[in-house]
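> Predicted model follows, preceded by the sequence.
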Amino acid sequence: MTLMKTKQFEDVCMGDQLPALEIPITVALIAGGAVATRDYFPGHHDKDAAQELGSPHIFMNILTTSGLVQRFVEQWCGPEGRFADLRIRLGAPNYPGDTMMFQGEVTALDASSRTAEVTLKGKNSMGNHVTGTVAVTLP
């Protein structure tokens, strides 16, 4: 078993690219994420209800997206990175059968707080599903 190592602040540079992360969008991911976050809005788990709202299928909620953003950044920084701030904006919806590709870059460093800011986007076939910034404090 390989343990995930946490990045040290000194090892991070402006412009560092995070490894891309591909997320297949499935019914189980969308519905499971909604239930796990106690979001019982029918558009997140009931296809007929979603279609009555004008959507072609169920669609991902912001809390699931937020969790995926955190996964993306933590896979880069490691388990001892502490999230200091997370600011995201939703764009195109995530529907089952699509894929979301995360990309990110270190866009700010603060040595006094040992914090790295990552600007990121998660893009699907319709455009950016999520854009934003995450500040992570590193050891």
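Cool, got the structure. This one's a predicted model, so the numbers in the text were calculated from it and none came from an experiment.

> only C-alpha atoms for contact and neighbour calcs from this point on.
Fine.

> list the contacts for Phe102?
Neighbouring residues of Phe102 by C-alpha atoms under 8 Å, 6 or more residues apart in numbering: 20-23, 72, 120-123.

> May I see those arranged in CSV, with distance to Thr107 as well?
Shown next, in CSV, are the contacts of Phe102 (distance: C-alpha to C-alpha, whole Å):
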residue, distance to Thr107
Ala20, 16
Leu21, 18
Glu22, 21
Ile23, 23
Phe72, 16
Leu120, 10
Lys121, 13
Gly122, 16
Lys123, 19
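
> Use this one as the comparison:
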Amino acid sequence: MTSKNSKRFDDVRLGEALPELAIPITTTLIASAAIATRDYFPGHHDMEAAQQLGSPHVFMNILTTSGLTQRFVEGWAGPAARFKDLRIKLGAPNYPGDTMTFSGEVVRTDAASREVDVALKGKNSMGSHVTGTATLVLP
């Protein structure tokens, strides 16, 4: 059974834009997500250590970025969608006090496999924090 909030393959169109999602970047988000992913690297929770590395503040780890990327895509596709692949590349760091805004677009559909590829980007005030592609199988 699929949720009425889940995208169905037949309803998706090539070029369809995903609704944007703005994520406020806070020290709490960065530090707690790093701890939750067992990433104890000091640059993710200790501002002095981050500054000794040449960073102005603590910065987001890739596991948090990956989770937020999945949240963005699943928010559009719904809980019945199955992730087949997620490929992301980091760019500009995410620092507290900024906002990362996700955008995306359907760039490939395959009726035989019910697969949909979404090209995505998460931008902050310095540029692209994350770019990538997610492949989903939709009901």
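Structure received. Keep in mind the model is a prediction, meaning the values are calculated, not measured.

> that older thread, top of the contacts of Phe102 of the first structure by neighbour count?
Of all the contacts of Phe102 of the first structure, Gly122 has the most neighbours under the rule other C-alpha atoms under 10 Å, reaching 28 neighbours.

> What lines up with that one in the second structure?
Residue correspondence to the second structure (TM-score structural alignment): Gly122 of the first structure is matched to Gly122.

> Next, find the distance separating its match from Ile23 of the second structure.
Per C-alpha to C-alpha, to the nearest Å, Gly122 of the second structure is found 9 Å from Ile23 of the second structure.

> what sits in contact with each of those two?
100-101.

> For the match of Gly122 of the first structure, list the residues it contacts.
If you count contacts by C-alpha under 8 Å, 6+ apart, then Gly122 of the second structure has 100-103, 128-131 around it.

> Three-state assignment for it, please.
strand (DSSP: H, G, I helix; E, B strand; the rest coil).

> which one is it nearest to, not counting chain neighbours?
Among residues not flanking Gly122 of the second structure along the chain, Phe102 sits closest, at 4.2 Å (C-alpha to C-alpha, 6 or more residues apart in numbering).

> which secondary structure element contains that neighbour?
Under the criterion of DSSP states H and E, Phe102 of the second structure resides in strand 99-110.

> in the superposed pair, what's the mean gap between that strand and the first structure?
Strand 99-110 of the second structure differs from its equivalent in the first structure by a mean of 0.3 Å after superposition (mean C-alpha distance after the TM-score superposition for the first structure).

> doesn't Val73 make contact with Pro19 of the second structure?
No. Here Pro19 of the second structure lies out of contact with Val73, judged by C-alpha atoms under 8 Å, at a distance of 9.6 Å.

> So which of these two has more stuff around it?
Shown here are Pro19 of the second structure and Val73; by other C-alpha under 10 Å, Val73 has more neighbours (25 against 14).

> so the more buried one sits in a strand?
No. Counting by three-state DSSP, Val73 of the second structure falls outside a strand, being helix.

> Any idea which residue is closest to the centre of the second structure?
Thr69 (1.4 Å; C-alpha atoms, centre = their mean).

> is it fair to say that one lies in a helix?
Yes. Assignment of Thr69 of the second structure by three-state DSSP places it within a helix.

> Quick check: it vs Gly122 of the second structure, distance?
Thr69 of the second structure sits 8 Å away from Gly122 of the second structure, going by C-alpha to C-alpha.

> separation between the residue located most distally from the centre of the first structure and Thr115 of the first structure?
Residue farthest from the centre of the first structure, counting by C-alpha atoms, centre = their mean, is Glu52 at 27.7 Å. From Glu52 of the first structure across to Thr115 of the first structure, the span is 45 Å (C-alpha to C-alpha).
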